[in-house]
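*Asks:* what's the 3D shape of this:
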Amino acid sequence: MFESLPSVPETMTAIEISRPGGPEVLVPAQRPVPQPKANEVLIRIHAAGVNGPDVFQRKGQYAPPPGASDIPGLEIAGEVVAAGADVHRFKSGDLVCALVTGGGYAEYAVANHNLTMKLPIGLHMTEAAAMPETLMTVWLNLIQRGKLQAGESVLIHGGASGIGTTATMIAKAMGASQIITTVGTEAHREASLRLGADHAIRYLEEDFVTKVDEFTGGKGVDVILDIIAGDYVARNFKAAAMNGRIVQVSVLKGPAKDLDLFPLMSKRLTLTGSTLRSRTYEDKAAIIFELETQVWPLIDAGAFRPQVYQTFSLENAREAHALIDSGAHFGKIVLTTPALIRA
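*Replies:* Have a look, this model is predicted:
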C-alpha cells in the first residue's frame, strides 16, 4: 500500500462545485490528498484542461460516474510523486499527462497507470494538460467511429473549440482532402484557416448546408463531427455525402429538432455518437495506445500541437469557466497550479 512521501502534504487546494449553476459556484476548498490504489499513480498537478463536460457537471447536468471524484476536471499534466504496487511503467519524478474520471481541478490527483502517458519531448505542461480528454475524444469519434480516411472531406462544427481545433489538426495530419469548419466570428474564421481548415463558415451569417454544397460541388462531406445537435442534426443529413458518417460528440443546443429521417435512409448515412467518461478502462487504454503510437510521432515532427488560448490559476477556475461560457476562446483553456510556477 502507498505510503505518503515527505514532500506530499496531507491536504491540498481543490475546486468544489458548491451547487449547480454558473461559474460563481466554483469555489476553492481544502481536501485530503488522494491515495493511489495498487494500479494508480499519484500526480502533483501542474496544469489541468477545462472542457465542456466540466461545464455540464457545474450546471448539474453531467454527474460523475460511480466511484469518481466529485471534483471537476478530466485531464491533467504534472509529475508522478508516488505509484501503487502494481505500477511498473512510472516512477517518482516522471513527467506525465493523464485522463482522469474527475479530480483534475486540484493540486494532486490519482490516475490509472494505463490512462497515464509520458510527456512528448518539448511539450509544455500547459499544452500537455490540453490533450488527454480532448485528443482522446477526437480520436475516438473522428478516427475510430467516424473512420476518416486520407482523401476524404470533413465538416467540423465548433471549429474554435478545443474539440474543433484538435479535430482540425488531426484531420489535416491524417490527410483529409478538404476540411470545413463552422465558427462564430471573423477572428475565429481567420484562426481556423491558419490552423489548417480549407474553409471556415461563419454560422451566424451563412448557412453551412449551402456553403458545404458550394465547397464540395454538390457532393457533400464524407464525415461530420458535431458538438452542437439541436437543429444541426437534420441539417447535417443535408450536408453529408452519400454513405457519409455523422458523429455526435456533444449536444450544446439540446435534442434534435424537426428531424426527417428520410435523408438518413436515402443517402445511406451512419449517425453515431459516444461519450468518453463512461467507457471502460480497457477501452480508454486502447485509445491511449493508438495516441502514443500514431499521434506522439506527429507531435515530435511538429505536425500537431495543442492550441492553448489562455491559462488561469487554479483558484480562478470561475474566470476560466466564464471564458468558456462566452465562446470567445479559440482552442483550449487551462488551469495552472503553484507547482507549475516552481518547476
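
*Asks:* can we go C-alpha only for contacts and neighbour counts from here?
*Replies:* Fine.

*Asks:* tally of neighbours for Val55?
*Replies:* 21 (other C-alpha atoms under 10 Å).

*Asks:* residues making contact with stretch 273-293?
*Replies:* By C-alpha atoms under 8 Å, 6 or more residues apart in numbering, the list of residues contacting stretch 273-293 from outside reads 65, 101, 114-115, 117, 133, 136-137, 139-141, 145, 247-249.

*Asks:* how about this one, so we can line them up?
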Amino acid sequence: MRAIISNSHGPVLQEASKPVYGSDGVLVRVRAGSLNRIDLALMKGMTHGGLGGSGFPLGVEWAGEVVEVGGSVTRWAVGDRVMAAGGGAFAEFAVGSERQMYAVPEGVSFEQAACLPVSMQTMHDALSTNGKLAQGQTVLFQGASSGMGIMGMQAAKYLGAGMVIGSSTTQERRDRLKEFGADMVFDSRLPEWVSEVLEATNGRGVDLLIDFLAGPLVNDGLLATRIGGRMINIGRMAGESGEFNFDLHNMRRIKYIGASFRLRTPEEVAAVIEKASEALGPALKEGALRMPMDSVYPMEEAHKAFEKMAQNKHFGKIVISID
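*Replies:* This next block holds a predicted model:
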C-alpha cells in the first residue's frame, strides 16, 4: 500500500506493508486523514502515546470504509463508513479497534469526517466528564481558533452552555469564531482581557475554562475563572512550563485538571468514545457540529500540508485525501 512515512527528509510518500489486525480489529480502506498539531512531532520521528516513530505511516485521525473485520467483531461490517482517532492515518489502509470508531453520518464526506473524531472525543471529555459543564454555565476557550476550540465551542452550546467566550490573536480569526458558537471574543495578548471577561460575567468569572495555551497565560486564567470554577488543560501551545500562582489557585479554590489521553488505557479511551458518541452523535446527524476545512491535499503533496500546519496560518483542518 502507499503511505506517507516519517524519515529524515520529512513526510515521504512510499510503499509500506498493509497493517495486520487481530480478532477484535477492523481493517479500513482510508479515504481521508486530517492533520493535528502532534503530526509535526511525529514527522520528526518522535512517538506519541505509542504512535509514530521513524519509518511508520504518519497521521492520527482518519475516515474510510470497512473492508475486513476480525472474528470477534460484531459492531461493524464490511462496507460501513467509519472514522476514528488512530495511528497510520496517511496510508491506504489502517486498523481500527471495534470500540474506538464512530459511524460516519449520512451526508458527511470522508474529508469532513476525518476532521471530527479527535476534537469530538477530546472536547466532550473536557467539557462534560472533567469540566462538569451544567446548563447555562459560562465557558471560555483559551486559543479557540484551533480545530479543538472550534469543535469545543459548538459542543458547549449543544450541551447547554450559556455564554461561550473564545480567544484568538488575529482579528480575522476572532471574527470567524462567532460562526461557531462564540458569544464574545478577545485577544489574549492584550493586558485588559481578564477585565473584559470579568465585565462580561458581571465580575464573577467563567465557570469553566478550556485551556489550549498554558504557559504565561495560566495565572490570568485563574483570575478569569470564578471562585470554585474549573480549568481543564488540553494543550500547551504558549509554553510547557512557567510561573504558577499557587496562592491565587488556592484562594480561588479552582480545580485545575490535566486531560491528556496518552496514559489512558484502551478501555478508558473506549469509554470516552462511547460517551462522546452518545452525547454528540445526534448533533453530528443534525448538522449542529461542523468543522471548516482549510485545505485538502493529495498524498503526493503531503509536504505542503505539513508546511501549512507548521506555519499556523490555517483556520479549521488541513486534510490529506487518500485516493
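
*Asks:* coming back round to it: I only care about the contacts of stretch 273-293 of structure 1 that end up buried; give me the PyMOL line for that.
*Replies:* Buried members of the contacts of stretch 273-293 of structure 1, defined by 16 or more other C-alpha atoms under 10 Å, are picked up in PyMOL with:
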select buried, resi 101+114+115+117+133+136+137+139+140+141+145+247+248+249
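
*Asks:* before we move on, what SS does the residue mapped onto Thr181 of structure 1 from structure 2 have?
*Replies:* Matched by TM-score structural alignment, Thr181 of structure 1 corresponds to Gly166 in structure 2. Under DSSP: H, G, I helix; E, B strand; the rest coil, Gly166 of structure 2 falls in the strand class.

*Asks:* and Gly166 of structure 2, what does it touch?
*Replies:* Contacts of Gly166 of structure 2 by C-alpha under 8 Å, 6+ apart are 140-145, 149, 153, 174, 177, 182, 184-186.

*Asks:* next one: Ile143 of structure 1
*Replies:* Counting by C-alpha under 8 Å, 6+ apart, the residues that Ile143 of structure 1 touches are Gln149.

*Asks:* taking the contacts of Gly166 of structure 2 one by one, which sit in helices?
*Replies:* Gly149, Met153, Arg174, Leu177 (DSSP state H).

*Asks:* Just give me the neighbour total for the last one.
*Replies:* Same thing as Leu177 of structure 2. Leu177 of structure 2, neighbours per other C-alpha under 10 Å, totals 24.

*Asks:* Isn't Ala63 of structure 2 up against Gly86?
*Replies:* No. Using C-alpha atoms under 8 Å, Ala63 of structure 2 makes no contact with Gly86, being 9.9 Å away.

*Asks:* From the centroid of structure 1, which residue is nearest?
*Replies:* With distances taken as C-alpha atoms, centre = their mean, Thr134 lies nearest the centre of structure 1, 1.7 Å away.

*Asks:* isn't it right up against Ile163?
*Replies:* Yes. Look at Thr134 of structure 1 against Ile163 with C-alpha under 8 Å: they come within range, at 5.9 Å.

*Asks:* quick one: Asn141 of structure 1 and Glu190 of structure 1, what's the gap?
*Replies:* 25 Å (C-alpha to C-alpha, to the nearest Å).

*Asks:* still on that earlier bit, more crowded one of Ala63 and Gly86 of structure 2?
*Replies:* Ala63 (34 against 20).

*Asks:* Counterpart of that one over in structure 1?
*Replies:* Match for Ala63 of structure 2 (TM-score structural alignment): Ala77.

*Asks:* do Glu267 of structure 2 as well
*Replies:* Glu267 of structure 2 maps onto Glu282 in structure 1, by TM-score structural alignment.

*Asks:* which SS class is its match?
*Replies:* Under three-state DSSP, Glu282 of structure 1 comes out as helix.

*Asks:* how many neighbours does it have?
*Replies:* For Glu282 of structure 1, the tally of surrounding residues (other C-alpha under 10 Å) stands at 11.

*Asks:* For Glu133 of structure 1, see how far away it is.
*Replies:* From Glu282 of structure 1 to Glu133 of structure 1 the distance is 15 Å (C-alpha to C-alpha).

*Asks:* for Met117 of structure 1, same thing?
*Replies:* For Met117 of structure 1 relative to Glu133 of structure 1 (C-alpha to C-alpha), the value is 12 Å.

*Asks:* cool, Gly162 of structure 1 as well?
*Replies:* Going from Gly162 of structure 1 to Glu133 of structure 1 by C-alpha to C-alpha gives 10 Å.

*Asks:* just Thr13 of structure 1 next, same as before
*Replies:* On the measure of C-alpha to C-alpha, Thr13 of structure 1 and Glu133 of structure 1 end up 22 Å apart.

*Asks:* Ok, Asn141 of structure 1 next?
*Replies:* From Asn141 of structure 1 across to Glu133 of structure 1, the span is 12 Å (C-alpha to C-alpha).

*Asks:* show me the contacts for the aligned residue in structure 1 for Ser321 of structure 2.
*Replies:* In structure 1, the residue equivalent to Ser321 of structure 2 is Thr336, according to TM-score structural alignment. Going by C-alpha under 8 Å, 6+ apart, Thr336 of structure 1 touches His46, Ala47, Ala48, Thr126, Thr311, Phe312, Ser313, Leu314.

*Asks:* most neighbours, which of those residues?
*Replies:* Neighbour count (other C-alpha under 10 Å) singles out Ala48 as the most crowded of the contacts of Thr336 of structure 1, with 36 neighbours.

*Asks:* And that one, what's its match in structure 2?
*Replies:* Match for Ala48 of structure 1 (TM-score structural alignment): Gly33.

*Asks:* can you give me the strands for the stretch 101-250 of structure 2?
*Replies:* 102-103, 139-142, 164-167, 184-186, 206-211, 225-233 (DSSP state E, counting those that start in this stretch).

*Asks:* what's the shortest one packed up against?
*Replies:* Where contact means 3 or more C-alpha pairs under 8 Å, 6 or more residues apart in numbering; DSSP states H and E, strand 102-103 of structure 2 is packed against strand 81-85.

*Asks:* whereabouts in structure 1 does whatever helix or strand comes next after the strand it packs on align?
*Replies:* Going down the chain from strand 81-85 of structure 2, the next helix or strand is strand 93-97, by DSSP states H and E. Under TM-score structural alignment, strand 93-97 of structure 2 corresponds to residues 108-112 of structure 1.

*Asks:* Good, we can wrap up now.
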